[in-house]
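Q: Okay, predicted coordinates and the sequence, questions at the end:
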Amino acid sequence: MQQPSLQSRLRRLRNACFFALVAAAVGDASGQADRVSDGSWTLAVLPDTQVYAESYPQHFDAQTNWIVDNQDSRNIRFVLHEGDVTNRNTAVQWDNAKRSLSILDGQVPYAVAPGNHDYGPGGNAADRDSHFNKPGYFGPESPYATQPNVGGFFQPGKTDNSFHTFEAGGKDWLVLALEFGPRDTVIDWANQVVSQHPDHLVMLLTHAYMYFDETIYDWDAKGPAQSWNPHAYGVASQPGETVNDGQDLWEKLVSKHKNFRITFNGHVLGDGAGYQSSKGDHGNVVHQMLANYQFKSQGGMGDMRLLEFRDDGETVVVRTYSPVLDRHDRAFDQEFTINLNELHSPLSPP
């Protein structure tokens, strides 16, 4: 094997120093991810990977490889992808994404809710056409679509609206993975799915729901004051097209069912973080979370969310961890603990 040149060795040294400085600046370079308590199970959440699919596919690979490698030690039962899998909805970027996500195939079940950059020519969300729905990627008959945990899809021939079930911690869970700015007909279908699973606790996964001001998207009340609302995209202007944002989803879907517990989304820039808890129509508490890191160096340096569900059935520890840097982000809005059945005060610096 050829020995690396002096220039190559210096470049590696510079990269190592850079990553060490980044880790020290943004989190705790602990050397390994926090251990989980005995009896806990873990939910892994992948925020927007668009920059990885376009320019840094090794970071996407690092995330999914880490999940598989740590599946047993951390009892990882399910993986959610919050959308914007790609940046431009191109075949090359979907090839990268497929390679990274296929690492999970047959290992850890997962659900994907495509984002605005996954639709339309060049990822401009001008229509609802996406490579995601093609059989060669994540469409019908793909390994993604034929996972044993998949319960069904909204539309024949397309997989971008799906539901999934899994068991963890002695409880049955239902995941609704919905398109960017879900249509009214998609919400009607989702309501039927939840009603058919009254004994499952429910998670909503969709690309745009919460904003970084700790409230949910609300076009009727705030309009463009909240940037990147689904109502502002080209898909909303198509004849006969309907689009729903966070407030719409809350009123038409989430608040109506007593078994809803959590919502997840990415999409939003700013500080890329948001959280609130609210009571639904039946008095049940719903925890709503935004996480997005695409604006950070190299598209996020592998940051992802790890939720540890403790064996008491109520306590959930939310952490942010990067397998690329092997460090935790300990900021107040990146690591916190909630009780599934209790309202949580707004997140604030200590």
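A: Looks like it arrived, so ask away. Residues are numbered from 1 along each chain as shown.
Q: rest of the way, CA atoms for contacts and neighbours
A: Fine.
Q: My guess is residue 340 contacts residue 285. True?
A: Yes - assessed by Cα atoms under 8 Å, residue 340 is found in contact with residue 285 at 7.0 Å.
Q: Common neighbours of the two, please.
A: Jointly contacting residue 340 and residue 285 under the rule Cα atoms under 8 Å, 6 or more residues apart in numbering are residue 261.
Q: Please name the residues that touch the nearest residue to residue 207 once chain neighbours are set aside.
A: Take residue 207 and drop its neighbours on the chain: the residue closest to it by Cα to Cα, 6 or more residues apart in numbering is residue 265, 4.8 Å away. Neighbouring residues of residue 265 by Cα under 8 Å, 6+ apart: 47, 82-83, 205-210, 289-291.
Q: ok, 10 Å please
A: Counting by Cα atoms under 10 Å, 6 or more residues apart in numbering, residue 265 touches 45-48, 80-83, 113, 115, 204-211, 246, 273-274, 288-292.
Q: what about the strands in the protein?
A: With strands called from DSSP state E, the chain shows them at 41-46, 76-81, 110-112, 150-153, 162-168, 171-178, 201-206, 260-265, 273-279, 285-291, 304-309, 315-322, 327-328, 336-339.
Q: Could you list which residues are in contact with residue 92?
A: Listed by Cα under 10 Å, 6+ apart, the contact partners of residue 92 are 53-54, 86, 98.
Q: Please read the previous query as pertaining to residue 149.
A: Taking Cα under 10 Å, 6+ apart, we find residue 149 in contact with 78, 109-111, 163-167, 174-175.
Q: Contact partners for the residue lying closest to residue 313 once chain neighbours are set aside?
A: Nearest residue to residue 313, sequence neighbours excluded (Cα to Cα, 6+ apart): residue 169, at 7.0 Å. The contact partners of residue 169, taken as Cα under 10 Å, 6+ apart, are 39-42, 75, 77, 309-313.
Q: Check those residues for burial and list the buried ones.
A: For these, a burial check counting by 16 or more other Cα atoms under 10 Å picks out 40-42, 75, 77, 309-311.
Q: this is the other structure I want to compare:
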Amino acid sequence: MTMPFFRFLLLLFLVFGPGVAGAQTPEKPFQAPSLENENAWTLVLFPDTQSYVKFQRNQPILDLMVHWVVDQIEALQVALVLHVGDLVEHNALQVPDGSIADQTGKEQWEAVSRSLGKFDQLVPFIATTGNHDFGIKNVENRVSYYDRYFPVEKNRFTRGMLRDHGLDEQGMPTLINAGYEFLSPDGEKFLILVIEFAPRDASLEWAIELVNREVYADHRVIVLNHSYLDRDSQFIETEGYPISDRNYGKAVWEKLIKPSKNIELVFSGHIGEPDNPEGHVGFRTDTNAAGRKVHQMTFNAQALGGGWHGNGGDGWLRLLEFNGLEVTVKTYSPLFAISPATRHLAWGTGAYETFTFRLDP
């Protein structure tokens, strides 16, 4: 259903050229991001940050991205910051070889917790977990240190928003499966549902029960699920990770999202192709059991800026401006924008980088 729409957007771009507000052209000087409507608000979406923290040299780029968002909280009415998972490259690496990383797993977790901790007293921050947030190097098991470095007490806003949590594989409370209630600046009620990487059946059962509670019947539900769409905007059916009891994108759609009546947005990451922005993204719109549109977006950037072991992703962020039912998506790099020599590169101008969709009434 979605691909013709996505190709239509691409055709418009090829015919009419880039038209992103703020994009620099010879006739038009660079413009920093601004709200198109003064009554709108912004959701900032972070891609996989793993490659920013696995090398010490890349960590200042993540700091720059975070500081830029902090500086825009008032100007862009930033009310919510979300992360699509793979906060780190290695959950428990002990001996970095300098090639795949020069930081241990502990150092990577400390770095990402410290950088993203700048939001803790300023704006709600919520993340899901990716495959690299588990195991030793890459989900060899279901053990994650996420809760240690992002505990419920960390962010004062999300602590008050937390409504429920699931259990990890050991049966202990965890924020890798969690539900947060969010009231937007324009009074819209949201439930943000975080589910673990390739969720277990028990995790999906918990999520289904949560979104079907009567108290959330009038909420728009946002799902954060790391591995969901591929670069062709198709549901990921399976992957070769050594874990059992797993559900990837297609199964998550069929078991949780499609049968729901109030899930309307899904954000994910995970995919990438060296130095190819289009290989890091996906978008599709389907309908759930209630006939309501479900907009599903994959956004990543980790292999931009030099491939898998480059600078971590060229500083790219997604800015979603909510203006009533209309959501305008823009892709922007504070890293490129910081210098007059590179700011002409700071806006993503492809049809897959800037577009608009509408929520159902």
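A: Perfect, thanks for sending it. Predicted, not measured: the structure shown is a model, and the values here were computed from it.
Q: Would you pull the TM-score for this pair?
A: Here the TM-score for the pair of chains, by TM-score structural alignment, normalised by the length of structure 1, is 0.81; 295 aligned residues with a Cα RMSD of 1.8 Å.
Q: still on that earlier bit, between residue 340 and residue 285 of structure 1, which has more neighbouring residues?
A: In terms of neighbours (other Cα atoms under 10 Å), residue 285 is the more surrounded of residue 340 of structure 1 and residue 285; the figures are 23 against 19.
Q: What lines up with the more buried one in structure 2?
A: In structure 2, residue 285 of structure 1 lines up with residue 293, judged by TM-score structural alignment.
Q: that older thread, CSV for the contacts of residue 149 of structure 1, including distance to residue 30 of structure 1?
A: As requested, these are exported to CSV (distance: Cα to Cα, whole Å):
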residue, distance to residue 30 of structure 1
78, 25
109, 28
110, 28
111, 29
163, 36
164, 34
165, 34
166, 31
167, 31
174, 34
175, 32
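Q: Could you identify the buried members of the residues you listed?
A: By neighbour count, with 16+ other Cα under 10 Å, these hold 78, 109-111, 163-166, 174-175 as buried.
Q: Now do the counterpart of the residue nearest to residue 207 of structure 1 in structure 2 against residue 288 of structure 2, distance only.
A: Aligning on TM-score structural alignment places residue 265 of structure 1 opposite residue 268 in structure 2. Taking Cα to Cα, to the nearest Å as the measure, residue 268 of structure 2 falls 18 Å from residue 288 of structure 2.
Q: what does residue 30 of structure 2 give?
A: In terms of Cα to Cα, residue 30 of structure 2 sits 40 Å off from residue 288 of structure 2.
Q: Same question for residue 227 of structure 2.
A: For residue 227 of structure 2, the distance to residue 288 of structure 2 (Cα to Cα) stands at 19 Å.
Q: Looking at the two, which one has more neighbours?
A: The neighbour comparison of residue 227 of structure 2 against residue 288 (other Cα under 10 Å) goes to residue 227, with 31 against 20.
Q: Break down the stretch 101-250 of structure 2 into its helices, ranges please.
A: Taking DSSP state H, counting those that start in this stretch as the criterion, the stretch 101-250 of structure 2 carries its helices at 105-116, 146-149, 156-161, 201-211, 249-252.
Q: wait, which of these is closest to residue 167 of structure 2?
A: Residue 167 of structure 2 lies closest to helix 201-211 among those, at 7.4 Å (Cα to Cα).
Q: what about the closest one, how far off from structure 1?
A: Relative to the matching residues in structure 1, helix 201-211 of structure 2 has an average distance of 0.8 Å after the fit, by mean Cα distance after the TM-score superposition for structure 1.
Q: which bit of structure 1 covers that helix?
A: Mapped onto structure 1 using TM-score structural alignment, helix 201-211 of structure 2 spans residues 184-194.
Q: Name the residues of the matching stretch that are buried.
A: By 16+ other Cα under 10 Å, the buried positions in stretch 184-194 of structure 1 come out as 184, 186-187, 189-191, 193-194.
Q: related to what we said a few turns ago, against residue 41 of structure 1, how distant is the residue nearest to residue 313 of structure 1?
A: On the measure of Cα to Cα, residue 169 of structure 1 and residue 41 of structure 1 end up 7 Å apart.
Q: so what's in contact with these two at the same time?
A: In contact with both residue 169 of structure 1 and residue 41: 75, 77, 309-311, using Cα under 10 Å, 6+ apart.
Q: sorry, back to before: in TSV, list the buried residues of stretch 184-194 of structure 1 along with distance to residue 92 of structure 1.
A: Listed next are the buried residues of stretch 184-194 of structure 1 as TSV, based on distance: Cα to Cα, whole Å:
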residue	distance to residue 92 of structure 1
184	32
186	29
187	31
189	32
190	32
191	35
193	34
194	36
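Q: and which of these is nearest residue 94 of structure 1?
A: Of all the buried residues of stretch 184-194 of structure 1, residue 186 has the smallest distance to residue 94 of structure 1: 24.2 Å, by Cα to Cα.
Q: which residue packs closest to that closest one, ignoring adjacent ones?
A: Distances taken as Cα to Cα, 6+ apart put residue 154 closest to residue 186 of structure 1, at 6.7 Å, once the chain neighbours are dropped.
Q: list the contacts for the one you found?
A: Applying Cα under 10 Å, 6+ apart to residue 154 of structure 1 gives the contacts 160-163, 178, 185-190, 193.
Q: Matching it against structure 2, which residue comes up?
A: Under the alignment (TM-score structural alignment), residue 154 of structure 1 pairs with residue 166 in structure 2.
Q: That match and residue 179 of structure 2: what is the separation?
A: Residue 166 of structure 2 is 9 Å from residue 179 of structure 2, by Cα to Cα.
Q: same deal with residue 4 of structure 2?
A: Noted for residue 4 of structure 2: a distance of 33 Å to residue 179 of structure 2, by Cα to Cα.
Q: nearest to residue 12 of structure 1, of the shared contacts of residue 169 and residue 41 of structure 1?
A: For those, the nearest to residue 12 of structure 1 is residue 75 (34.1 Å; Cα to Cα).
Q: would you turn the buried ones among the contacts of residue 169 of structure 1 into a markdown table with distance to residue 139 of structure 1?
A: Converted to a markdown table, those look like this (distance: Cα to Cα, whole Å):
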| residue | distance to residue 139 of structure 1 |
| --- | --- |
| 40 | 33 |
| 41 | 29 |
| 42 | 27 |
| 75 | 28 |
| 77 | 23 |
| 309 | 31 |
| 310 | 34 |
| 311 | 36 |
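Q: Pick out whichever of the residues you listed sits closest to residue 27 of structure 1.
A: Nearest member of those to residue 27 of structure 1, counting by Cα to Cα, is residue 42, at 20.8 Å.
Q: Thank you, goodbye.
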